[in-house]
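Undergrad: Could you look at this predicted model? Sequence included:
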Amino acid sequence: MRTVGVEEELLLVDPDSGEPRAQSSAVLAHAGRDVAPRGAFEEELHDQMLEFATRPQADLGKLHAEIVRCRAEAARHAREAGCAVAALATSPLPVTPCVGGGRRYRWMAAQYGVVVHEQLVLGCHVHVAVGGDEEGVAVIDRVRPWLPVLCALSANSPFWQGRDSSYSSYRSRVWQRWPSAGPTELFGSAAEYRRRVAGMVATGTILDEGMVYFDVRLSPRYPTVEFRVADVCLDARTAVLVAALARALVETAVREWREGAAPAGHSVSLLRLAAWRAARSGLTGELLHPETLRRAPAAAVVDRLLAHTGEALAADGDLDRVREGAAELLRHGNGARVQRELLERTGSLREVVAACVDRTQAA
């Protein structure tokens, strides 16, 4: 069974006003005082953000428990620093982001200007183990059409600078401003992947391989493929659902590759449209069907993803769990729908943030 790990970026907020707080250094200082720290907490591009990474897990129950634990530890360290954490992919309230002081972040601010200062967006990255670069690139080529569905499931960023953006995942639209972000052409081999990445770095437009922000890429640090399309999920269970589907997509792609099945030849232009539609609609309305790239009800597209990955999910013992999780999302809504319903009920974005702070720590 392939292992899977999750990286989550959390928003640091004032516990009273709900406004983002530039407190990552203080939170990390408290985290560093633990005698035996168990959560891998790191700074991020902006001081209003905190990132953690789980350990690789084969069992989804253990992955869920670790996400819950890491969120709880992040909340504890945040309280010690006078703030709180929220699993929100954008801030509902207006914010002026503070760029971190590291050399890398200073280079990015000088290179990209306002793009950096508008990148206070928070994602969920899923790492799935692969047996080498050739297998990894075979996966990247074959999962491309299914990635927008993961975005729709995880969508958790309807608000931007105090207003409704009209998108379910506005984070993903802001993320596309990076010059290296988005869907990719077919690579065909690890050698071609490496050639293209080296060519991108050689332009000087990006600093290094770590700034190749493909929707899914070979991890620069681990023997994994890294899925980068999901919003940070409001509920830990949704993060596990996305991780389970990512692992099943990897296993399904590897089986297709070993059987000699060619990847779908969808153009990047059409994949961009599918990604836009997923960001706009989420699970409300229609998506572009991954196989036909024609409009279809979101529920039908999710069902097709479950059918596509069904054998892999069943082999890992995850099929029932994933079916139940997907059905629950379709019934009750993803984070974007929850946030909008909270605003409709309370009339206050501050109350939306407060409720999301509580939900971030729920099991």
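TA: Structure's in. What do you need?
Undergrad: alpha carbons only for contacts and neighbour counts from here, please
TA: Will do.
Undergrad: and the longest strand for this structure?
TA: Counting by DSSP state E, the longest strand found in the chain is strand 4-13.
Undergrad: quick check, distance from stretch 120-131 to the centre of its chain.
TA: From the chain centre to the centre of stretch 120-131 is a distance of 6 Å (C-alpha atoms, centre = their mean, to the nearest Å).
Undergrad: picking up where we left off before, what packs against the longest strand of the chain?
TA: Here strand 4-13 touches strand 49-53, helix 60-80, strand 84-86, strand 123-129, helix 236-258, going by 3 or more C-alpha pairs under 8 Å, 6 or more residues apart in numbering; DSSP states H and E.
Undergrad: ok, second structure coming up, stack it against the first:
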Amino acid sequence: MRSVGVEEELLLVHPETGEPQAVSGAILAAAGREGEFEAELHREQLEFATEPHRVMTDLAGEVRRWRKLADERAAEVGARVAALATSPLEADPTIGTGERYRWLSKEFGLTTQEQLTCGCHIHVEVASDDEGVGVIDRIRPWLPPLLALSANSPFWQGVDSGYSSYRSRVWSRWPSAGPMEVFGSAERYHQRVGAMLATGTLLDKGMIYFDARLSHRYPTVEVRVADVCLEADDTVLVAALVRGLVETAARDLRDGRPAPEVGVGELRLAAWRAARSGITGDLVHPLTWRPAAAETVLAALLDHTSDALADSDDLSFVRKRLDEVLSRGNGSQRQRNTFARTGDPRAVVADAVERTAA
């Protein structure tokens, strides 16, 4: 069974006003806590990474522990944490300290300033770069449904963006972000990465922001399309589905099944539709490339990965959690429902704070 780990970015907010707070430096500087959390591009963010796990209940427990600890550490400096992929309130974020962040700010200007977004990255173990690239080539059509499922960023600068995941639209401004063509081999993958770095546009391999990439730190495929989820259970659901996709793709690779013939143009359209609709409207079906209800597309995703999920004892868990999300809604829907009930974006943040620390 493949191990899976999660990286989550959390928003630091004022406990009363809900406004983003630039206090990550104070949290990270606390004596004796080196390595607990990581800095992000903006000081209004905090990131944690779980250990790799093979059992989803273990992963769920660690995600909850990290969220709770992040909230405790934030409270020590007069803030709270919220699992929100964008701020529902207006924000003027502060670029983090350090040479890397200064370079990004100078090189990319307003794009860097406007990146106060929180994502969720899923790492799944692979045996080699060759297997990893074979996986990346084969999971491409199924990544937009994961974005739709995780969508948790309807608001931007105090207004409803009209999108379920506006974070993904902001993130797509980076020149290396988004879907890529089929690579075909690890050699070809590394050649393309090298060619991109040779242009001088990107600082280093850490700026290879593909929707799915070979991790430059771990022996994993890293899937980077998801918003940070409001509910910890939804994070674990996305992680289980990603592991199912990776295992399914690895089996297809071993059996000699080719990667789907779909272009970057269609993938970009599917990602746009997923960001716009979330799970409340039509998505682009990864098998027909025609519009289909989100519930239909997610059922197809479950069917596509069902053998791998069954072999890892995740099938019943995924089926149950998927039904729950479709019934209660994802983070984007909850945010909008809270705002519709209260008319107050501060209430949206307050609700997210309580859900994050629960």
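TA: That came through, no problem. None of these values were measured; they are calculated from a predicted model.
Undergrad: Let me know which of the helices and strands packed on strand 4-13 of structure 1 is the nearest to residue 202 of structure 1.
TA: Counting by C-alpha to C-alpha, residue 202 of structure 1 lies closest to strand 123-129 out of the helices and strands packed on strand 4-13 of structure 1; the figure is 25.8 Å.
Undergrad: For residue 207 of structure 1, list the residues it contacts.
TA: Residues near residue 207 of structure 1 by C-alpha atoms under 8 Å, 6 or more residues apart in numbering: residue 201.
Undergrad: Next, the contact list for residue 276 of structure 1, please.
TA: residue 173.
Undergrad: Can you point out the helix or strand that includes the aligned partner of it in structure 2?
TA: In structure 2, residue 276 of structure 1 lines up with residue 272, judged by TM-score structural alignment. In the assignment (DSSP states H and E), residue 272 of structure 2 maps to helix 264-277.
Undergrad: What's the average distance for that helix when superposed on structure 1?
TA: In the superposition against structure 1, helix 264-277 of structure 2 averages 0.2 Å from its aligned positions (mean C-alpha distance after the TM-score superposition for structure 1).
Undergrad: so the helix or strand that that helix is followed by corresponds to what in structure 1?
TA: Counting by DSSP H and E, the next helix or strand C-terminal to helix 264-277 of structure 2 is strand 282-284. Strand 282-284 of structure 2 lines up with residues 286-288 of structure 1 when matched by TM-score structural alignment.
Undergrad: corresponding residue for residue 59 of structure 1 in structure 2?
TA: Aligning on TM-score structural alignment places residue 59 of structure 1 opposite residue 55 in structure 2.
Undergrad: again with residue 326 of structure 1
TA: The alignment partner of residue 326 of structure 1 in structure 2, by TM-score structural alignment, is residue 322.
Undergrad: ok, its match touching residue 235?
TA: No. The pair residue 322 of structure 2 and residue 235 does not pass the contact test of C-alpha atoms under 8 Å, sitting 11.5 Å apart.
Undergrad: which of the two has more neighbours?
TA: Higher neighbour count among residue 322 of structure 2 and residue 235: residue 235, with 25 against 19, using other C-alpha atoms under 10 Å.
Undergrad: which ones are touching that one?
TA: Taking C-alpha under 8 Å, 6+ apart, we find residue 235 of structure 2 in contact with 120, 150, 228-229.
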